[in-house]
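1. I'll drop the sequence and a predicted model, then ask my questions.
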Amino acid sequence: MSPGDCYPCDREAEFDRLPPREVVGHDDHWRVVHATGSGLLGWLVLVPRRHVMELADLTAEEAAGLGTWQLRLARALAAELGTPRTYVAEFGEAPGFHLHFHVVPRPVDLDPALRGPKVFGLIGRDEADEVSAHERDAFALRLADRLRTQANSLQ
């Protein structure tokens, strides 16, 4: 892919200048981003820091980190938002994006019509219906602090 063809790679190239909502957490292999266009605060996206298109193409280190990140994020979202469940999904169908995982907190009061895969009805919102950049940044900073505190307690 050439520059401009892959949104996560383009953002990764600007890593040192990214706002908090685009670096909720990171390590050598993964970066956690708050989703744009979401009507749900805490909708995260776990993105490999290198260009990779398929789950089967992850390295052993990336695969091991994937499980750890999913667990850390589920625990941090539950603690921060009081959500009883966290959805994790990967479809890999969006043009201009490499492999990524949606990590979605399921609020207690979520409309039953939006539960399970239907939760994707809360993404791709008009700007007026989405969580603002300011709210995403504030949430990202809180969650990043929680992730740092939690880092040594995974057992």
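-> Alright, I've got the coordinates. Numbers count the residues shown, from 1 in each chain.
2. C-alpha only now, for contacts and for neighbours.
-> Fine.
3. number of nearby residues for Pro84?
-> Per other CA atoms under 10 Å, the neighbour tally for Pro84 reads 14.
4. quick one: the helices in this structure, in order.
-> Under the criterion DSSP state H, the chain contains helices at 7-12, 60-81, 133-150.
5. contact partners of the longest one?
-> Outside of helix 60-81, the residues within contact range by CA atoms under 8 Å, 6 or more residues apart in numbering are 29-30, 42, 48, 83-86, 88, 103, 105, 107, 143, 146-147, 150-151, 154.
6. those, buried ones only, as a PyMOL selection?
-> Paste this into PyMOL to select the buried members of the contacts of helix 60-81, with burial taken from 16 or more other CA atoms under 10 Å:
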select buried, resi 29+30+42+48+83+86+88+103+105+107+143+146+147
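7. that older thread, for the helices of the chain, which one sits closest to Gly92?
-> Closest to Gly92 of the helices of the chain, according to CA to CA: helix 7-12, at 12.6 Å.
8. hang on, the earlier thing: would JSON lines of the helices of the chain with distance to Pro20 be doable?
-> Output for the helices of the chain, formatted as JSON lines (distance: least, CA to CA, whole Å):
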{"stretch": "helix 7-12", "distance to Pro20": "13"}
{"stretch": "helix 60-81", "distance to Pro20": "16"}
{"stretch": "helix 133-150", "distance to Pro20": "5"}
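9. okay, pairing it with this:
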Amino acid sequence: MTAGCTPCEMEALEDAAVVFRDDLWACEVLDGFDVPGWFVLRVRRHALRIGGLSDAELATYGRRARDLSAAVSEVTGAPATYLLTFGEANPHFHTLVAARGDEVPPERRLGGIMQQRTDRLDRPAALALVPAMAEAYARHAAR
């Protein structure tokens, strides 16, 4: 764990925020991005950007992202699920998996989805989805 790295510091999140953790990857609700239906998929070791991933991490990332996206769609009923990877403010490789519901207006879709962070933060509602997400993710990952 690297001090001052937000994705590294997610290792200390409370269990109520954790959808899953395996040897390589973790998925949690991150404070400050706790919009209901938003989850962070992150590599557990400190790897910078996608170029810093090991062969094992690269080989498993797509499957984790696919299974997590399927779980988000199932649990939230969202017609679209976005995977956003910027790596600028926090270069430790991570992806925001964000449900986009029908209630999201057109100007808040696509790149505008990030505007929801200013007006839809609701940590209790985001954490309330974690148990169903954990169950759905486990089912999708087991196939």
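-> Here it is on my side, so go on. Source: prediction; values computed, not measured.
10. re earlier: mind checking which of the contacts of helix 60-81 of the first structure are in strands?
-> In this view, the contacts of helix 60-81 of the first structure that belong to strands under DSSP state E are Trp30, Pro48, Arg85, Thr86, Val88, Val103, Pro105.
11. pretty sure the second one contacts His100?
-> Yes: counting by CA atoms under 8 Å, Pro48 of the first structure sits close enough to His100 to count as a contact (6.8 Å).
12. which non-adjacent residue is nearest the most centrally placed residue in the first structure?
-> Per CA atoms, centre = their mean, the C-alpha nearest to the average position across the first structure is that of Val45, at 1.8 Å. Excluding its sequence neighbours, the residue lying closest to Val45 of the first structure (CA to CA, 6 or more residues apart in numbering) is His102, at 4.6 Å.
13. over to Asp23 of the second structure?
-> Nearest to Asp23 of the second structure is Arg44, by CA to CA, 6+ apart, at 7.5 Å.
14. so what corresponds to that neighbour in the first structure?
-> Taking TM-score structural alignment, Arg44 of the second structure has Arg49 as its aligned residue in the first structure.
15. roughly how far does Ala56 of the first structure sit from Trp43 of the first structure?
-> 24 Å (CA to CA, to the nearest Å).
16. same check, this time on Asp10 of the first structure
-> Distance, Asp10 of the first structure to Trp43 of the first structure, using CA to CA: 21 Å.
17. and for Arg11 of the first structure?
-> Distance, Arg11 of the first structure to Trp43 of the first structure, by CA to CA: 18 Å.
18. what about those two, which has more around it?
-> Comparing Arg11 of the first structure with Trp43 by other CA under 10 Å, the one with more neighbours is Trp43, at 24 against 15.
19. and the nearest residue to that one once chain neighbours are set aside, what is it in contact with?
-> Among residues not flanking Trp43 of the first structure along the chain, Val104 sits closest, at 4.7 Å (CA to CA, 6+ apart). Residues counted as contacts of Val104 of the first structure (CA under 8 Å, 6+ apart) are Gly42, Trp43, Leu44, Thr86, Tyr87, Val88.
20. which residue in the second structure aligns with Val104 of the first structure?
-> In the second structure, the residue matched to Val104 of the first structure (TM-score structural alignment) is Ala98.
21. repeat for Val119 of the first structure
-> In the second structure, the residue matched to Val119 of the first structure (TM-score structural alignment) is Ile113.
22. how much space between its match and Leu58 of the second structure?
-> On the measure of CA to CA, Ile113 of the second structure and Leu58 of the second structure end up 26 Å apart.
23. which residue in the first structure aligns with Asp22 of the second structure?
-> Checking TM-score structural alignment: Asp22 of the second structure goes with Asp27.
24. how many other residues sit next to its match?
-> Neighbours of Asp27 of the first structure using other CA under 10 Å come to 11.
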